[in-house]
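*Asks:* quick one: sequence and predicted model below, then my questions.
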Amino acid sequence: MPDHIFFASAPKHMGSLLAEELSRLGMAEATETRGGARFVGSIEDGYRACLWSRIASRILLPIVQLPANSPDELYAVAHEIPWEDHLTPDRTFAVQFDGSLTGINNRQFAVLKVKDAIADRFQARMGRRPSVDPRTPDFRVHVYGQQNQAGISIDLSGSSLHERGYRDQGSAAPLKENLAAAILMRAGWPEIAAEGGALLDPMCGSGTLVIEGALLAADIAPGLLRASFGFHGWTQHDEQVWQRLLSEARIRRDAGIERLGSMRGYDVNPNAIRASLHHLERAGLAGLAHFERRELSDCRPGKAEDEGLVVVNPPYGERLGANDDLPQLYGHLGAVLKERFVGWRAAVFTADAELGKAMGLRAVKLNSLYNGPIECRLLHFQVEPRFFVSNHPRPLPPEERSEGAAMLANRLTKNLKALRKWQRQEHIQCLRIYDADIPEYALAIDVYQGEKRWVHIQEYAAPPSVDPKKARHRIREALGLIPEVLEVPGEQVFLKVRRQQKGRAQYEKLAETRNFHRVEEYGHKFLVNFEDYLDTGLFLDHREIRRLIGAMANGKRFLNLFAYTGTATVYAAKGGATSTTTVDMSRTYLEWAAGNLSLNGIQGPEHELIHADCVRWIEMMNGRRRYDLIFMDPPSFSTSKRMYGTLDIQRDHVALIKSAMRLLEPDGMMIFSNNLRRFRIDTEGLAPLNVVDIGPDTLPRDFARNPRIHSCWMIRYHAK
């Protein structure tokens, strides 16, 4: 067979990768060119490229390239081609035009002129013409214009080669299959797979990266799943050659599947996991990759000894919508990688390389790729300690600070002096020393004293009206001066960003270091964690509420609902409660509560920890249990997957309180608290219960500047 010059088209910035792939497939003279790559070969080579290329969009067989300076000249060029050698009148055809031609301003007009030329030639020579089918034609013609040159080709691929045939459902912003393959190739997955490495995508969406990774690792031709190609409607098609290529590909597939390693995909969205499993089955790989609904914080290798590639296409503000929480998401991803994937390689595909800096990992390389019209970066990481960097912004040295930084330092010094005597008298070890006192430095700063002194900083998210660069500069100033003023090493300072929270968002994991530290409060010992969650496990503004509970608990049966880390239970037990019941729907926080109880020497069957949705548990216990003292501090809003229905505390507090009061002895007491700043209690709806506002009495001195930090009421059946 004579050699032909083929053109393989590809998305922008993939031409060199495509040329490398074609060379590996045995194509002669494969070279990158504008819009893709060229290669020389036989028709069989063209078929092989259609079957095996993971990067190409189309494989084109050029017929002619001639000048065309007007619509009439384009018509004449197309009319002279012997289309009867390629197509019969009984088959349908379509024309696609890309590029631009001098004298032709409308692409559809160019398409129309070529269609007319083909149809008129058939009509003149055979007395009938083939029909046009723009959707599913038997034969496709491709026209490419550049200045005054028109190139006309036969499209051997038909529909775009990225359409493998396994995907019929997509996530919110799915990657095209050939882009996913390009990401994996650039990330070194072929070499990792050859060495038996694992592949894991912690935000897998509809599963494209994992499935493409499996096809590549198992040496499965991406075109094996397709029902047809463009050459099937070409009169010069050689079916015998094609069947031989298919037979070879099937043999390679059967052998490759046997050596396929660990392939895993996780996603928080159950619909995405269902789509991934469906696509896996359509790809003929059912059971050969593992998809599972998991939070990012629960992401881990399939086996402890696994190593390989973590590849992920996280949200980056395009298509899915801009999101102020993206830096925190990327920081969370970086923390998970550093905690559980040391020794792995990682590849993160994003349109915003700045977001990658939030990961706390130094990228070793980056590539540019396009996701449709969006220019993106593929960030490459080696997850090794030598590449770890702090997730915090770099503190500014004194010479780079503004006058505002000096004001902040003065305010911190003044606050510490004002609180020092009270702190010593009350034996307070953990306190708030600053709460956005200067509006430009919108921070909450807490000091925790245990075996060391730690500083926990929460940055209130700046409103859209504040220049993000200025906000970032101020936090860097603060991070530079806070360790100096408080005499704390920088590594004992922890920064979080606090945004408006919904439900139990303040409890959601940011990392999983499990670095716990011991602190004391009025002689009670507690475990705190500064890294894994937005909050530390000890709400400092509840200090006086806890002390009140301890003072009231002697001889009482105590119930702690929405218990979090069980700190109120510790006070009740140490205050002489005859029994305690601690209820929360998080196993993690119940384990934490158990640690707090143990730390204080509280043990025995009379101190019960219950894992349950509190709303449902209250309903189930009606008439079965009674308590003398109940503390209830519910979230403002909750839609947790483990929760029975939803909870909106403003909407539901009357029903929730009345339901919980059925567990209270007639002469008992409920303490009800929440931190919804706009909350208004419905005393009429709670009638005839006796409701007394004790919020001001439970506000610690170090929170006096912010009286809306929480609300608190005593609720009884009868006034005393």
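*Replies:* Thanks, I have it. Residues are numbered from 1 along each chain as shown.
*Asks:* rest of the way, CA atoms for contacts and neighbours
*Replies:* Will do.
*Asks:* from Phe6, how far off is Gln382?
*Replies:* 38 Å (C-alpha to C-alpha, to the nearest Å).
*Asks:* more crowded one of those two?
*Replies:* Phe6 (26 against 22; other C-alpha atoms under 10 Å).
*Asks:* hmm, the more buried one is touching Leu61, no?
*Replies:* Yes: Phe6 lies in contact with Leu61 (C-alpha atoms under 8 Å); the separation is 5.0 Å.
*Asks:* helices or strands up against the helix ranked longest in the chain?
*Replies:* Scanning the chain for the longest helix, with DSSP state H as the assignment, gives helix 403-426. Where contact means 3 or more C-alpha pairs under 8 Å, 6 or more residues apart in numbering; DSSP states H and E, helix 403-426 is packed against strand 430-435, helix 468-486.
*Asks:* and the closest residue to Asp446 other than its chain neighbours, how many neighbours?
*Replies:* Spatial nearest neighbour of Asp446, chain neighbours left out: Arg432 (4.2 Å); criterion: C-alpha to C-alpha, 6 or more residues apart in numbering. Arg432: 22 surrounding residues under other C-alpha under 10 Å.
*Asks:* repeat that for Ile445.
*Replies:* Neighbours of Ile445 (other C-alpha under 10 Å): 21.
*Asks:* which SSE is it in?
*Replies:* Using DSSP states H and E, Ile445 sits within strand 443-449.
*Asks:* contact partners of that strand?
*Replies:* 429-436, 453-460, 519-520 (C-alpha atoms under 8 Å, 6 or more residues apart in numbering).
*Asks:* quick one: it to strand 430-435, angle?
*Replies:* Angle, strand 443-449 to strand 430-435, by axes from the mean of the first three to the mean of the last three C-alpha atoms, to 10 degrees: 160 degrees.
*Asks:* output the contacting helices and strands for whatever helix or strand comes next after strand 443-449.
*Replies:* Reading on from strand 443-449 to the C-terminus, the next helix or strand found by DSSP H and E is strand 453-460. When contacts are defined as 3+ C-alpha pairs under 8 Å, 6+ apart, strand 453-460 packs onto strand 443-449, strand 493-498.
*Asks:* as CSV, those strands with distance to Arg250 would be great.
*Replies:* Shown next, in CSV, are the helices and strands packed on strand 453-460 (distance: least, C-alpha to C-alpha, whole Å):
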stretch, distance to Arg250
strand 443-449, 62
strand 493-498, 53
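*Asks:* second structure follows, compare the two:
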Amino acid sequence: MSATLQLFATCAKGLEPLLFDELNQLGIPQVRQTAGGCWFDCSLEQAYQVCLWTRLANRVLLKLGECFVKQAQDIPLAVAQTEWEQVFAPEDTFLIDFSGRHPDIRHTQFGAQLVKDGIVDRFREQLNQRPSVSKEPDVRINAHLHKDKLTWYLDLAGESLHKRGYRQQQGAAPLRETLAAAVVIRAGVDTTTDVVMDPFCGSGTLLLEAAMIRYQLAPGLQRSYWGFQAWLGHQHSLWLQVREQAEQRFAEAIAEPSARFYGLDNDPRMLGIARQNAERLGLSHVCDWQVGDAEHAEPAVNAAEQHTAPLLICNPPYGERLGEEVETLLLYRRFGQQLRQQFSGWQVAVLAGDETLLKRLKLRSQRKYKLFNGAIETLLATYDLTVEQAEFTQTQSNDLANRLRKNYQKLEKWAAKEGVNAWRLYDADLPEYNAAVDVYDDCIVIQEYAAPKDIPPAVAKDRLWFLIDTLASELPFKAENMTLKVRQRQAGKQQYQKQTPRGLVRIVHEYGVQFEVNLSDYLDTGLFLDHRWARRELGKISADKSVLNLFAYTCSASVHAAMGGAKEVVSVDLSKTYLAWGERNFHLNKLNTRAHQFIQADCIAWLREQRPQQRYDVIFLDPPTFSNSKRMDDVLDVQRDHVQLLKLAARLLKDDGVILFSNNKRKFKLDSEALAEAFLVAEDLTKRSISADFERHKGIHHLFKVRHSG
């Protein structure tokens, strides 16, 4: 085999320039950067050095052969031309990693089979033996098909080089070691660094990768398995020599441990893992791990006393799960405040999920780099806190803050006087901040409306987060009591969707009645605030009456009717979950559920099945705007179907009875003529039913009192 090897080092997207620089620093000549990695020619000793020292490459691949592919059977024939008996022994196991597609090869498993066939054919022809395939192989062959060209390699690493060997346990959102190395390199860590701090350290990956660079510890020294160990071109004595040189460099660098690395995390278990990782690397005596909160972190050293600016490098939570967004945003906001106030003189690097999170820090960045943690796109920003960092100002911020303060001051007083503690604070009052904000006692629920099609998603997201940021700074609500929901621009009670469980439950009151609301686990909370007037009106007219509540949801209207003295309340809803919730609302108000009925049924089908002999004094009818639930027999459109729905309900209404009919379709038009033909007459109560917190959007709902006309 030639003394010069042709190698390709792969890396994550975005790391190619850093890998190019790293290979040059390792003394590799004529490195050629390309998408996904770098090509280079080198000696065997240099190949060992790259495997041992690269902090950024995922794999180091030795090119063995290539061919053009016109049809699938070209592959085994071409692969069999490689002298595989000089690559590995027949008693060794192997595995094929195949990537790429071709008109004849649509599955990677089929492609791998073709390459395997070529290898086996060669062994049988030359040695009359064949090696076996294994999921834990001695030798790993990488084959990549691009357009009509197939190239195959020996994987010298054997498994991804991000597996350094020191991390045997990890947290819930691990950062790959190769990405961590890229982050600390971009942050400026080198062999002269004196102080590095990570206030979100988790299992310590960022700090340990930084310490390995500072103390010249080769990242491959802890690995026990290499793909080249079964390669027949492997020279064990040369490999040991390369390892010994690396061990000597580390021993000399760590002999004078002047640099310190400080990790802070609020999870003691993760700090325990970090300590174990540092101990495996021989770096425990230069690392300091403390339980603490990043939002209250204090500098590990006085920057003014350092010869070089200390570094703070971190990867705060991204808040990817629904329900975590608000807490994550406010975490970044408070962390940015702490950096400005306490870390003057420091250099800072923050790896975040996207630009909107970084904006919450309110720091002016020096540079930004797009990086990938596996398939997740991230953004690294660097900051120089040695210059004055002023908070960014935005012209619209005062308008939004003023509107929120004004609404809160006005409506809080109104709500207290009215006897309610659940009310709407804001409803897209400023069109660019397209959301509704509801207060539930000591909590806030932010409901994002779908942005217009001409607004870029990134702009809409940034505006939403600015709204949340302003809410947090201007109003007296804790971050853990703020919840974000995303819905289409419609107030109608469409489909009730379960969200990621979080369990933010409160008891709220209106007009002396109590309700359980769940602010985090469903798209809606269990109480439609705009209908409180209708619920109270129902209570006023229910004394000694029989009441039917259709599409009852969590039975809040039923509770008002029962509290108003109804003889019997029948609540009908399709959902068993919401009816159980309704029974809890009855118990909250010390009402005897045995005196009332809770019926799980499709309301339309149930109405059709009822005999007119069972009639009610009052019917509360509040259907969804539109529903196509799989459990319903029909698709319901309230505009199209409201007359038929009212006619069905009127069959069960006493001659002097009343139907309170409401819906949330914005441009709903009552068909009075069709109702008249059915001997029904309607009185529009909509204007009276719009309370102070919804008067900015008078079309939020429609309410009618319907009676028999004859």
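*Replies:* Structure received. Since this is a predicted model, take the numbers as computed values, not measurements.
*Asks:* which residue lines up with Glu318 of the first structure in the second structure?
*Replies:* In the second structure, the residue paired with Glu318 of the first structure according to TM-score structural alignment is Glu320.
*Asks:* and its match, which of the three is it?
*Replies:* Following DSSP: H, G, I helix; E, B strand; the rest coil, we place Glu320 of the second structure in the coil state.
*Asks:* one more: Gln366 of the second structure?
*Replies:* With three-state DSSP as the basis, Gln366 of the second structure sits in strand.
*Asks:* quick one: map it onto the first structure.
*Replies:* Checking TM-score structural alignment: Gln366 of the second structure goes with Val364.
*Asks:* check contacts around that match.
*Replies:* 379-382.
*Asks:* now with 7 Å?
*Replies:* By C-alpha atoms under 7 Å, 6 or more residues apart in numbering, the contact set of Val364 of the first structure is 380-381.
*Asks:* with Tyr144 of the first structure instead?
*Replies:* 97-99, 150-152.
*Asks:* show me these that map onto strands.
*Replies:* 97-99, 150-152 (DSSP state E).
*Asks:* now do the buried residues in stretch 408-423 of the first structure.
*Replies:* 408-409, 411-412, 416, 423 (16 or more other C-alpha atoms under 10 Å).
*Asks:* now those in a markdown table, with distance to Asp352 of the first structure?
*Replies:* Shown next, in a markdown table, are those (distance: C-alpha to C-alpha, whole Å):
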| residue | distance to Asp352 of the first structure |
| --- | --- |
| Leu408 | 32 |
| Ala409 | 34 |
| Arg411 | 37 |
| Leu412 | 36 |
| Leu416 | 41 |
| Gln423 | 46 |
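*Asks:* so which of the contacts of Tyr144 of the first structure comes closest to His473 of the first structure?
*Replies:* Gly99 (46.0 Å; C-alpha to C-alpha).
*Asks:* nearest the middle, which residue of the second structure would you pick?
*Replies:* The C-alpha lying nearest the average C-alpha coordinate of the second structure belongs to Glu320 (C-alpha atoms, centre = their mean; 1.6 Å).
*Asks:* could you check how far that residue is from Ala436 of the second structure?
*Replies:* Noted for Glu320 of the second structure: a distance of 22 Å to Ala436 of the second structure, by C-alpha to C-alpha.
*Asks:* just Lys359 of the second structure next, same as before
*Replies:* Note on Lys359 of the second structure: its distance to Ala436 of the second structure, by C-alpha to C-alpha, is 22 Å.
*Asks:* now the helices and strands packed on helix 403-426 of the first structure in CSV, with distance to Ala173 of the first structure?
*Replies:* What follows is these, written out as CSV (distance: least, C-alpha to C-alpha, whole Å):
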stretch, distance to Ala173 of the first structure
strand 430-435, 40
helix 468-486, 27
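*Asks:* what's the closest of these to Glu84 of the first structure?
*Replies:* When those are compared by C-alpha to C-alpha, helix 468-486 sits nearest Glu84 of the first structure, at 64.1 Å.
*Asks:* buried sites along the closest one?
*Replies:* Counting neighbours by 16+ other C-alpha under 10 Å, helix 468-486 of the first structure gives 471, 473-483, 486 as buried.
*Asks:* and it, what does it pack onto?
*Replies:* Helices and strands touching helix 468-486 of the first structure, as assessed by 3 or more C-alpha pairs under 7 Å, 6 or more residues apart in numbering; DSSP states H and E, comprise helix 403-426.
*Asks:* the helix it packs on vs helix 468-486, what angle?
*Replies:* What separates the directions of helix 403-426 of the first structure and helix 468-486 is an angle of 40 degrees, with the same axes, to 10 degrees.
*Asks:* quick one: contacts of helix 403-426 of the first structure?
*Replies:* Contacting residues not belonging to helix 403-426 of the first structure are listed as 433-434, 477-478, 481, 485 [C-alpha under 7 Å, 6+ apart].
*Asks:* now it, how far from the centre of its chain.
*Replies:* Once both centres are worked out by C-alpha atoms, centre = their mean, to the nearest Å, helix 403-426 of the first structure turns out to sit 40 Å from its chain's centre.
*Asks:* try stretch 31-38 of the first structure
*Replies:* So, by C-alpha atoms, centre = their mean, the centroid of stretch 31-38 of the first structure is 34 Å from its chain's centroid.
*Asks:* and if you look at stretch 444-451 of the first structure?
*Replies:* Relative to its chain's centre, stretch 444-451 of the first structure lies at 31 Å (C-alpha atoms, centre = their mean).
*Asks:* which ones are touching Tyr383 of the second structure?
*Replies:* Tyr383 of the second structure neighbours (C-alpha under 7 Å, 6+ apart): 347-349, 364-366.
*Asks:* mind running it again at 8 Å?
*Replies:* 347-349, 363-367.
*Asks:* cool, Arg401 of the first structure as well?
*Replies:* For Arg401 of the first structure, the contact set (C-alpha under 8 Å, 6+ apart) comprises Glu477.
*Asks:* swap in His560 of the second structure?
*Replies:* Residues near His560 of the second structure by C-alpha under 8 Å, 6+ apart: 513, 535-536, 538-539.
*Asks:* which one of the residues you listed has the most neighbours?
*Replies:* Leu538 (26 neighbours).
*Asks:* the closest residue to that residue other than its chain neighbours: which element?
*Replies:* Spatial nearest neighbour of Leu538 of the second structure, excluding adjacent residues (C-alpha to C-alpha, 6+ apart): Ala561 at 5.8 Å. Element membership for Ala561 of the second structure (DSSP H and E) is helix 556-563.
*Asks:* quick one: that helix aligns where in the first structure?
*Replies:* By TM-score structural alignment, helix 556-563 of the second structure lines up with nothing in the first structure.
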